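*Asks:* need a structure here:
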Amino acid sequence: MRILVVEDDVALGDVIRRALAETGYAVTIAGTAPGGIEAFEIDTYDLVVLDLMLPGLPDGGMGVCRRIREINHDTPVLMLTALDSMRSKVAGLDAGADDYIVKPFHLVELLARTRALLRRAPRAQPPVLTAQGVTLIPSTQTAIRDGRTIDLTPKEYAVLEYLMRNAGTIISSTELIDHAWDSNYEGFSNVVQTYIRYLRQKLSTPGESDIIQTRRGAGYLIAADE
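*Replies:* Have a look, this model is predicted:
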């Protein structure tokens, strides 16, 4: 899943980015109100983590939140602020935020609120995904095949989850990078091929079929169950 973080404090933004990325989310960072609006206008996100006090607009994060709601009514918005007054909380919620967390906060709380918002979102996927004899359990980021539990790293889970969520559709390497990493990823070009290999090694024991198909020149596919 993809998360947009709009935070002008570079150090805090990086801490949030790393915490979310280590959990398996693809994260995009914007440091100003106009930058956050532009990022949301040109891409699709499952959640927005939005600071209230942002440069670039007179009403800062409130203006960003209102613009997000003009574009999309469903994307969850988690608002961050150092202001702990009831008036500020009410104003944030009235602007369209779904939840509110006051700085300073613990990362475990941020991650818990993130999970809760994603579960409640209209786009949220079923609690269990199944395809080709494999069951994927998002709550534990594990896969089960023939009674065998398979532990996955956050990136392995992100890749497999996206393929299973889109079972029956060929997914390109670029699309997988955008989903499991982020739009600014500049690492080695065969990262997707590497993680597909990791998944195949974990998902299939000798004698078991490979559920991830390679379509040369197009991408990867997990067939949908009939």
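*Asks:* use CA for all of it now, contacts and neighbours both
*Replies:* Fine.
*Asks:* find the residue closest to Gly13 in space, skipping its chain neighbours.
*Replies:* Closest residue to Gly13 apart from its sequence neighbours, by Cα to Cα, 6 or more residues apart in numbering: Glu7 at 5.6 Å.
*Asks:* which residues does the one you found contact?
*Replies:* 13, 29-32, 50-51, 54 (Cα atoms under 8 Å, 6 or more residues apart in numbering).
*Asks:* one more pass at 7 Å, please.
*Replies:* 13, 30-32, 50-51 (Cα atoms under 7 Å, 6 or more residues apart in numbering).
*Asks:* tell me the one among these nearest to Val77.
*Replies:* Comparing the contacts of Glu7 against Val77 with Cα to Cα places Leu50 closest, at 6.8 Å.
*Asks:* let's see this one next to it:
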Amino acid sequence: MQKILIIEDEVDIADLISFNLQRNQFETVIANDGIGGLNKALMIEPDLIILDLMLPGMDGITINKTLKRDPRTRHIPVIMLTAKAQTEDRITGLETGADDYLTKPFSPKELVLRVQAIIKRTSTKMSGTILEVGPFKFDKNTLTFYLEEQAVDLTSTEFKLMIFLCERLNAPQDRSILLREVWGYSDDVHSRTLDTHMKRLRKKLEPHANYLETVRGVGYCITDKPAT
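*Replies:* You can find the predicted model right below:
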């Protein structure tokens, strides 16, 4: 059973999430404050973390940054829970490495589907072992990404985005296709999520960020002939 850590100070919400995940064969652990949640994440190294932004003791953004700096937890996917008014915090969360987010109030069924989609893409071994495209190299079994033979830390979502585009070299990918294949979204309402991840990816790909092209009116593409 995959283990899910729920860091949420509202006890009723935490219990509701836990109940629905357990019904779908996940093991759950709950923490009701930020510091306790961070300590549990470091101790149990769960398969996924559901993280509220507004927490006593330590806020979700700080927790996420700390998790992404620690080699024990940096690859653990994170779903952030936010209030609808916290748009900028939500974008900041994505920029600091969160894989997905949900705004309160949310459907427990949708949350379970998001968890299942992320767990599936992070646990499934891809066919083949090594893929090389220009300065990029992927080890599909260890989910390690190399830029000019130097390992670069990518979140599971960033890795999935990059390999999806590289396996379709020079073929522009529609935004809706990327949202569906990488996140499991069925519409374009989460386009800001895609753009935020691409912005963060470009920073990590320097000085080769020009291989990742924006195709106006379509979406994104990895090219083997980047503009200079």
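*Asks:* where does the TM-score land?
*Replies:* Both chains were compared after superposition, and using TM-score structural alignment, normalised by the length of the first structure their TM-score is 0.52; 123 aligned residues with a Cα RMSD of 1.5 Å.
*Asks:* Ala151 of the second structure pairs with which position in the first structure?
*Replies:* Taking TM-score structural alignment, Ala151 of the second structure has no aligned residue in the first structure.
*Asks:* how close does the closest residue to Ala151 of the second structure other than its chain neighbours get to Ala85 of the second structure?
*Replies:* Counting by Cα to Cα, 6+ apart, Ala151 of the second structure lies nearest to Phe145, which is 5.8 Å off, once chain neighbours are set aside. According to Cα to Cα, to the nearest Å, Phe145 of the second structure and Ala85 of the second structure sit 35 Å apart.
*Asks:* more crowded one of these two?
*Replies:* Phe145 (25 against 10; other Cα atoms under 10 Å).
*Asks:* and that one, what helix or strand is that in?
*Replies:* strand 144-147 (DSSP states H and E).
*Asks:* next: Gln25 of the second structure.
*Replies:* Gln25 of the second structure belongs to no helix or strand, assigned by DSSP H and E.
*Asks:* what about it, neighbour count?
*Replies:* Using other Cα under 10 Å: Gln25 of the second structure sits among 11 other residues.
*Asks:* what lines up with it in the first structure?
*Replies:* In the first structure, Gln25 of the second structure lands on Gly24 (TM-score structural alignment).
*Asks:* tell me the contacts of that match?
*Replies:* If you count contacts by Cα under 7 Å, 6+ apart, then Gly24 of the first structure has 154-155, 158 around it.
*Asks:* which among those residues gets closest to Ile3 of the first structure?
*Replies:* Of the contacts of Gly24 of the first structure, the one sitting nearest to Ile3 of the first structure (Cα to Cα) turns out to be Ala158, at 13.0 Å.
*Asks:* the closest one contacts Ala180, doesn't it?
*Replies:* Yes: between Ala158 of the first structure and Ala180 there is a contact under Cα atoms under 7 Å: 5.4 Å.
*Asks:* what residue of the first structure matches up with Leu201 of the second structure?
*Replies:* Checking with TM-score structural alignment, Leu201 of the second structure has no match.
*Asks:* and Leu201 of the second structure, that's in a helix?
*Replies:* Yes: checked against DSSP: H, G, I helix; E, B strand; the rest coil, Leu201 of the second structure lies within a helix.
*Asks:* look at it and say how many residues are nearby.
*Replies:* Leu201 of the second structure: 20 surrounding residues under other Cα under 10 Å.
*Asks:* distance of the most centrally placed residue in the second structure relative to Glu132 of the second structure?
*Replies:* Residue closest to the average C-alpha location in the second structure (Cα atoms, centre = their mean): Asp99, at 1.8 Å. Between Asp99 of the second structure and Glu132 of the second structure the computed distance is 24 Å (Cα to Cα).
*Asks:* with Glu95 of the second structure instead?
*Replies:* 26 Å.
*Asks:* neighbour-wise, which of the two wins?
*Replies:* Counted by other Cα under 10 Å, Glu95 of the second structure and Glu132 do not tie: Glu95 has more neighbours, with 19 against 15.
*Asks:* residues in contact with the more buried one?
*Replies:* 196-197, 200.
*Asks:* need the contacts of Glu7 of the first structure in a markdown table with neighbour count and distance to Phe105 of the first structure, can you?
*Replies:* Shown next, in a markdown table, are the contacts of Glu7 of the first structure (neighbours: other Cα atoms under 10 Å; distance: Cα to Cα, whole Å):
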| residue | neighbour count | distance to Phe105 of the first structure |
| --- | --- | --- |
| Gly13 | 19 | 13 |
| Ala30 | 20 | 20 |
| Gly31 | 18 | 19 |
| Thr32 | 22 | 21 |
| Leu50 | 27 | 14 |
| Asp51 | 29 | 13 |
